[in-house]
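Student: Okay, sequence plus prediction incoming.
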Amino acid sequence: MLTIPSLPLPAQGIAQQACMLADRAARCAVMLLCPEGTILSWNAGAERLYGYAAGDVIGRHVSILHGDGQDRRKSLDALHAARMNGLHRADAWNRRRDGSLIWTGCSLLPLAGEGRPAGFFARLAVDLTPYRRFEEQTATGRWRWNPHTDNVAVSRRFVHMLGMGDRLPGRARDWLDLVHGDDRRALRRAAARAWSGETAAPVCADLRLRSGDGQYRWFRLRAQWQRVGMTGPHLLHGSGIDVHEARLAQEESEQLTCALQACAGSMRRDRSEAAIGRVLMDMFEDVRALQETQATLAVERERAHITLRLLTDSVIISDANGNIEYLNPAAERMTGWPLDEARGIAVSSVLQLHAPHESAHADMLAECLGAAGAATTFRHCMLRSRFGREFAVDVSTAPMQDPAGRLLGTVLALHDVSPMHALLQTLAHQASHDSLTGLLNRREFETRLQSALDYVRDGSGNAALIYLDLDQFKIVNDTCGHAAGDALLQQLARAYRGVLRERDAFARLGGDEFALVVDRCSAAEAARVADKLLEATEGFRFDYCGRVFRIGASIGVVPITARATSVEQLMRLADHACYLAKENGRHRVHVHGDKDAAMTRRLKDMHWVGRLNDALRGDSLELFYQPIAAVNQQGGLLHYEILLRLKDRDGSRIGPADFLPAAERFDLMPAIDRWVLKRVLDWLEGEPEHVDRLEMATINLSRRTLADESFQQYALTCLDNSSVPADKLCFEITENGAIADPARTIRFIETLKDRGCRFSLDDFGAGMTSFSYLKLLPVDFIKIDGSFVTMMAESAVDHEMVRFANEISHVMGRRTIAEYVSDASIYERLRELRIDYAQGNWIGAPRPLEARMWQ
């Protein structure tokens, strides 16, 4: 072994391993490579195979041996594959020093150093060129004829065998012109018999075809009619091999036989020594040719035997009865059976094949061993060796037949695809599982949920969907970071799996949301499973850097019934049920039932949410106004409240009592209030004469809008960009909204009052704290709750409530508005109490703002 001292050599243990490999494989090309692919050592077998002396290649990159244009990057990829998989095998063209190409079988083996991880590699190469040449020489040409289009398709191999260029005949009649005239009638007769169904056997005929040089050569053609699909056309599929030399030898043998027969007859008439000499000479020449043929066959047999031994694929040859005749070394290693023990044993006893998710594939073996047609390939099979080890293999089979078509045996080739199978399994797992927790991901979970729905629809049983959302999970992320949140989810997923059945489909849908499909389970049983998950959550403690966290969970349970329309509907119902569990106090289970009023209300709200979102993007929202009249004076400027309506699909209008609760619950009110403010200002800006007659237009603001810090800046921007005076606007806020955050509400009011806007406090008197907050809020108007106004004519208590609210408001410098004025008697009582303004249908019903029907 030669080395260059200037190069870094591996540890002594690695060098010894490389020497042992070289000594034991003296007939193979063995070299030692550093982690980057530089050649460190070079044995005599490598010198013989590649023609390089050791001093010519040591220190150079192994890519100098590649003969098919591979670059250094592909060499590094092969080294990486060997490092990852423990071994990397590949067959490829290599280039010798003289420039000639050799077909080599190469193996890369990582070598573990003493006290260090694997880094160096042994590369072993053997010459497979004889096998490659043998394969090329025995290749078969293929062709196919479509009688409906008269089109003939021919393989490249057949074109090469015929010696033809790129211009090929396209129609069957043109190909028929290439057939020797003496052979055409027999060809037509055989094809007609096959077409008429007289025989199921393939058409087989020896005939002469005109090659590219104009000469005729003998070919053996086999063809058979095959239908495309169940109803497709019949196509004639065929193959052809060159038998010209064999046919000529047969003709020469027949001529010699005829000569011998003629000579025998002439010897009866003329016992001439010259005639006998000629016959003996002819016989001698024929025997010598036969001996040469036998010697050639012996050489080819030896080459084929060597090739079979060098093949990395397993090759098994059986006789016509399905018994083992031959196993190559690769087949011995894979099956665990030595050839001496396996010979004569049934293939089914040695070759234990099965599909990954099915029982033993005995039918496949029977088909392999009894096949009388073309070669067949079975993919995605599993082979169990004699000692229980399993390999993923692709099995290719081909029958061996005599010229009469009788089965002589079968050749089976097994290609080991275990690394690819393992990679596909890994990729399939990654595609269907959450990378953080190892649970199913959303896509795979929805597939399992669809299977459960199909199972229930078939009447096979019952099932339920459980949807879980963690409570207080955001606290962990905000205080300790997302790494802590990820660790919590991983630990919690393991805790959940400990209380669930193995067959239950449990998934992380994303973030802190989980879902579970439990089959063969009633709604009550599913609720008990949900309770177990709740208990597991309650008992879970997350310790992160000395800080201990407790979390909760809100869980929704939805029975899976045949009435469910889709997976999407089930997921939506489960999400709603989980939301209701949160809305009812968190850390609880909500089971959806047929008479679930809370679910019905939430689904109705979600319906309105969708319609309101569409309305905000379109033109379905419409502004109305309702007059507010001064009680003790006539005429004056216009004063009204802006109201909102939703246009229905049939042209009718929907009142705010139907859709505003949903907008409040799902936080759409800030967007709606912005829309109203912008539309009112735009409309007023287009009506300058109306603005001159206007005292005040009141716009309602919701509780959520008051809590929205960005709305104040939005309102100021709208006022700055509008020509409408700010004192023409009055913002009406509810008592409940105002007292939710009094300090923020007061800042909001004072900021907009500085611009000139006015404010009204709605529903005054409905809450117990109304009077205590009245002196804190700098509003201009007090709107007395309509429940008192409506009954003040019949109830002395309500009458006194209205009187007291009016007097205390006047004391504090606020003007009062009585709403829900429905008749003249109520109006007269308001006038007697000196209420400032009145509003109600008796004063004026709501009308479209665009109508301009002003009182």
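Tutor: All right, it came through fine.

Student: C-alpha from now on. contacts and neighbour counts both.
Tutor: Noted.

Student: need the strands for the stretch 101-250 of the chain, in chain order.
Tutor: Under the criterion DSSP state E, counting those that start in this stretch, strands of the stretch 101-250 of the chain are mapped to 101-111, 120-127, 141-146, 151-154, 203-210, 216-227, 234-242.

Student: List the buried residues in the longest one.
Tutor: Burial within strand 216-227, assessed by neighbour count using 16 or more other C-alpha atoms under 10 Å, is assigned to Y216, R217, W218, F219, R220, L221, R222, A223, Q224, W225.

Student: is it possible to export the strands of the stretch 101-250 of the chain to JSON lines including distance to M420?
Tutor: As requested, these are exported to JSON lines (distance: least, C-alpha to C-alpha, whole Å):
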{"stretch": "strand 101-111", "distance to M420": "17"}
{"stretch": "strand 120-127", "distance to M420": "22"}
{"stretch": "strand 141-146", "distance to M420": "30"}
{"stretch": "strand 151-154", "distance to M420": "33"}
{"stretch": "strand 203-210", "distance to M420": "40"}
{"stretch": "strand 216-227", "distance to M420": "34"}
{"stretch": "strand 234-242", "distance to M420": "33"}
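
Student: Put this next to the first one:
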Amino acid sequence: MTTNTLSPAHNIFAAVRPALLLGLFCFIASLFCLALMAIDNHLSPIWYASAIMTAVIFRRRGQQMTLLLLACMVGTLCANLAVFGPRWPLFSFVFINSLQSLLGGYLLRILLKPKTALDSLSSWWKMVVAASLLAPLASGIMALCWAHFSGGAPSLRFFSTWVLSEVIGTLALLPLCLLWQPRYLRLQARQGQFMVTLITLAASLLLCFVALRFLPWPFTFVMVILFWVAVRLPRLDAFLVFFANVSLISLLLALHLIDLRAVSLAFTLTAPWLPLLLILIPSHIMTMVMHAFREEKKHIRASEEINRRLMERITLANEAGGIGVWEWDVIRNEMNWDRRMFAIYELAPSVEPTYPFWLSRLLPEDRPLAQEAVRRALEDNIPFSLECRINTRHGLRYIRTQAESLRNADGQIARLLGINQDITELRLLTEALYREKEQMLITLDAIGEAVISTDEEMRVTFMNPVAEEMSGWTQEQAAGKPLGDILRITHGVYGPQIENILRCALPGVVTDPDSDLVLHNAAGEHFAVEYSLTPLKTQSGKNIGNVMVMQDVSESREMLKRLHYSASHDTLTRLPNRASFEHQLKRLLLSASERQQQHVLAFIDLDRFKAVNDSAGHAAGDALLIEVAELMRHRLRSNDFLARLGGDEFGLLLTDCEMNAARQVVQSIVTAINDYRFLWESKLHRIGASAGLTSVNRDNCQSSEVLAQADLACYHAKHNGRGQLSVYETRLQRAPQAELSPEEQARIIDTPPRWQAWAVSTPNKTQSANFHLLQPRLINAQGHETDVADFRATLQDETLRLMLDQRLIESFFALYAPGIARKGLNVVLPLAVESQLNTAWQKTLFSHLDASTLRDDSLIISLETRMLLQHSEALHSVLLRLRQQGCRILLRDFGRNLEAFEQIPHEQIDFIQLAPDLTANVHFNLMDEMLVSIIQGQAQRLHITTVAGPVDLSMTLATLAGIGIDAAWGEAVNGCEPLSILLENGFFAIK
């Protein structure tokens, strides 16, 4: 006897094989869908992957479902990567598709039975509503929200394309996935149906291709072809053919092989794939109806063969339409009812129906109407038609009764032959539609936008109250008038009027807010507006009117103006800021170069301002700057440009001005500031001003050059005693500083550095330190401290730079690492990226880490953001090894480049330290505050901790805390102290 036992590897392959096949199918389907983006290059116009994952969730349970779903997601993601390359938004789209599939799959679990998923038209409708409507709408909203929060510019077209692609893909593929069985092809081949299906599939594809390419009204012919398929093939075979034809049609649309010139341009641009819905839905319904027909036919065949044809028609008519047939012999007063009549009136078949009995079943208030209808039918020969009500076990029912009179040979009415139909659902639907219409009108009255409906000739047919208020016209006054007569829209408040509203904003396109459209109403008021015009079309494509939605954007436009002002002006003094100054300087340099104009640039620096700021406080300093700015502004010409460059420094551009005239203007400003007395809290303060001037002409039109000349002239004025002005001359050039020799540089490197530590704390909890930022300082030959970054920039020899980094690492690990480990501190160690690229230096660093007693997570490595982005690939393995050693990574000097979030390896980054210029003015600069808020939101989404500093003012710290910055450092948090003193303090020392 032998035993055939499968190996564990074979068992694993048997379990994983379905997932691999399904993942491959998802990859091919997604790749096909992504290839269809020829018409709309933002999103795929048809999407199959969500339908596959929805079917997996509906049909599978437990670990098998998880494995199959993961395979589908991997296949979809691989297809996206193959088309678009590695981009992190692809993960978001795949995740949203997965959420949509989870929602659709679990809704199908609630609504449908697994073994009879699509056994009726009702179950098909449940599938359409749950998986093809609700789930795509939910995913479309999620995608719209994601695009908004990720910094994109979401639109209605993005949302409609997303939802439409999911709806079409789900309708095309989900029924096939729900009905598919593993041995279906083998069963079809055994029953001889396989060849029929293949022939029908080939014929339908060929006919559809011919219709779409060469026949007029091609989608009408396609619908006829698919109807033929629905009638000819069983349910699953028909859905398979539909899927193949939809894929073919979408391919032809993407390749522009279908002529859509007869369709409106707006339709071609926004929804060229919409005809797929118009052919899919009727074809599906026909298939389900034919399936129900075939099932009913099988049931009828089991009855007696002699009555088969007659009973088939009667049963189908009664069951499908809910119709009961009755006959009344008036002469003999005999009445016959069919089975459906007894069911409608909830009577047993043994009851003998009569005319009085029928009247007794009606509600008392409906009996007189019934008797009058019978009398007119018998006496006046008027067709019998009546709507009446009856009471049943299920409540009140509405019955429609119709009959025709049949005469005998003598011409007398002998019989009435009629039908009864339960129209309760139709009546309730009519009432519901009426209620929905009322709710729609109430909603239109309640929404905040103005809504105006017009006919096809742009005459007003409806206005909601907001439209009445904004236009100054009531609906009764505006009814029938051209839209242009009641809406006066101009470019700007005093600009020209728009002659044609349709030309200003194409249907379905919202106007650009920069166009500054203003609506003037009949009462003389005006509103900043945006509007859209959407055509109303019938199913046949006929335009029956337009809907205009108009929004009052006065507040948002005012906010944009304030933001623009904040970006170009200093918040404190209301003068233009440095950015505006540099822009104006570029314009003057261009005019000096091209038109040979003469201008003057002046730097004005306040003297003794720091003394006022230190003695009287920052509030006094701010008030002094405001008063000085106003004092200077009154002494300028109309075309002069004064800006605050920062702190107590001001820049002045004198346009089209000779140097002598400029000297007089600047001298008057300097004299006025020197004579100015500032009174604060009963104490008098005296300041002064020093100014430097330089010419801007065709021989001197380089921005960096004129700025350096003005700065040098201002320095010379201060050096000569302050309170005066100086004009740039060549002799003022500073003598270049003597460069250090390599021996002197090496001597400084060999001198042990001094390490300083800044405590980093949560902004609202500055009493405790989360960790410490370390800053090494070098000692030069005169005993003065030198910043390491500045000294490193002077080193031309790469060997000296590596020696410097080597010395800093050895000093840290030999002198301070044991004390840090003993006290259990968390510290940030700054390293140069250039050294990280050196293999020998890497070995040195990791040998120190291996030998150190520091706790795994106590050391945070700080790297410069700009250098990391330049060498991200080369540093990938170094970062991985550092994290394996337990080190955390901090990126310092993270600036205004938000695209860095997409470029940094965020899964390996724990902290980002904002650049100092981002936080210096965040407490009064709205643009900086908004940018820091965006960075904080992006970092929080990526689970990265944000660090800001140096923070010297308490108001800056409060602003950062309000934004949600995780940690801060600086004088306002906790001062700097030598690392040696920090390690010597007691464990519980409190500052």
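Tutor: Happy to help now that I have it. No experiment lies behind these values; they were computed from the predicted model shown.

Student: TM between them?
Tutor: The pair, once superposed, lands on a TM-score of 0.41 when counted by TM-score structural alignment, normalised by the length of the first structure; 434 aligned residues with a C-alpha RMSD of 5.8 Å.

Student: Next, format the buried residues of strand 216-227 of the first structure as JSON lines and append distance to L76 of the first structure.
Tutor: Shown next, in JSON lines, are those (distance: C-alpha to C-alpha, whole Å):
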{"residue": "Y216", "distance to L76 of the first structure": "51"}
{"residue": "R217", "distance to L76 of the first structure": "49"}
{"residue": "W218", "distance to L76 of the first structure": "49"}
{"residue": "F219", "distance to L76 of the first structure": "47"}
{"residue": "R220", "distance to L76 of the first structure": "47"}
{"residue": "L221", "distance to L76 of the first structure": "47"}
{"residue": "R222", "distance to L76 of the first structure": "47"}
{"residue": "A223", "distance to L76 of the first structure": "47"}
{"residue": "Q224", "distance to L76 of the first structure": "48"}
{"residue": "W225", "distance to L76 of the first structure": "49"}
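
Student: so which of those would you say is closest to N700 of the first structure?
Tutor: Compare each of the buried residues of strand 216-227 of the first structure with N700 of the first structure using C-alpha to C-alpha and the shortest gap goes to W225, at 83.4 Å.

Student: need the contact list for the closest one.
Tutor: A194, W195, P202, H234, L235, L236, H237 (C-alpha atoms under 8 Å, 6 or more residues apart in numbering).

Student: Relative to L235 of the first structure, how far out is it?
Tutor: From W225 of the first structure across to L235 of the first structure, the span is 6 Å (C-alpha to C-alpha, to the nearest Å).

Student: overlap in contacts of the two?
Tutor: If you check W225 of the first structure and L235 against C-alpha under 8 Å, 6+ apart, no residue is contacted by both.

Student: Tell me where the stretch 51-200 of the second structure has strands.
Tutor: So, for the stretch 51-200 of the second structure - with DSSP E, counting those that start in this stretch - there are no strands.

Student: Now do the helices for it: every range, in order, please.
Tutor: 62-84, 89-111, 121-129, 135-149, 156-179, 184-191, 194-214 (DSSP state H, counting those that start in this stretch).

Student: helix or strand for T315 of the second structure, which one?
Tutor: T315 of the second structure is part of helix 308-321, with elements assigned from DSSP states H and E.

Student: buried set for that helix?
Tutor: Neighbour-count burial for helix 308-321 of the second structure flags M311, E312, I314, T315, N318 (criterion: 16+ other C-alpha under 10 Å).

Student: by contact count, what packs against that helix?
Tutor: helix 274-301 (3 or more C-alpha pairs under 8 Å, 6 or more residues apart in numbering; DSSP states H and E).

Student: Which strands and helices lie in contact with the helix it packs on?
Tutor: Contacts defined by 3+ C-alpha pairs under 8 Å, 6+ apart place helix 274-301 of the second structure against helix 121-129, helix 156-179, helix 218-232, helix 235-254, helix 308-321.

Student: Quick one: the helices in the stretch 201-350 of the first structure, in order.
Tutor: Under DSSP H, counting those that start in this stretch, the stretch 201-350 of the first structure gives helices at 244-269, 273-310, 329-335, 339-342, 347-350.

Student: of all the ones you listed, which lies closest to R665 of the first structure?
Tutor: Using C-alpha to C-alpha, the nearest of the helices of the stretch 201-350 of the first structure to R665 of the first structure is helix 329-335, at 67.2 Å.
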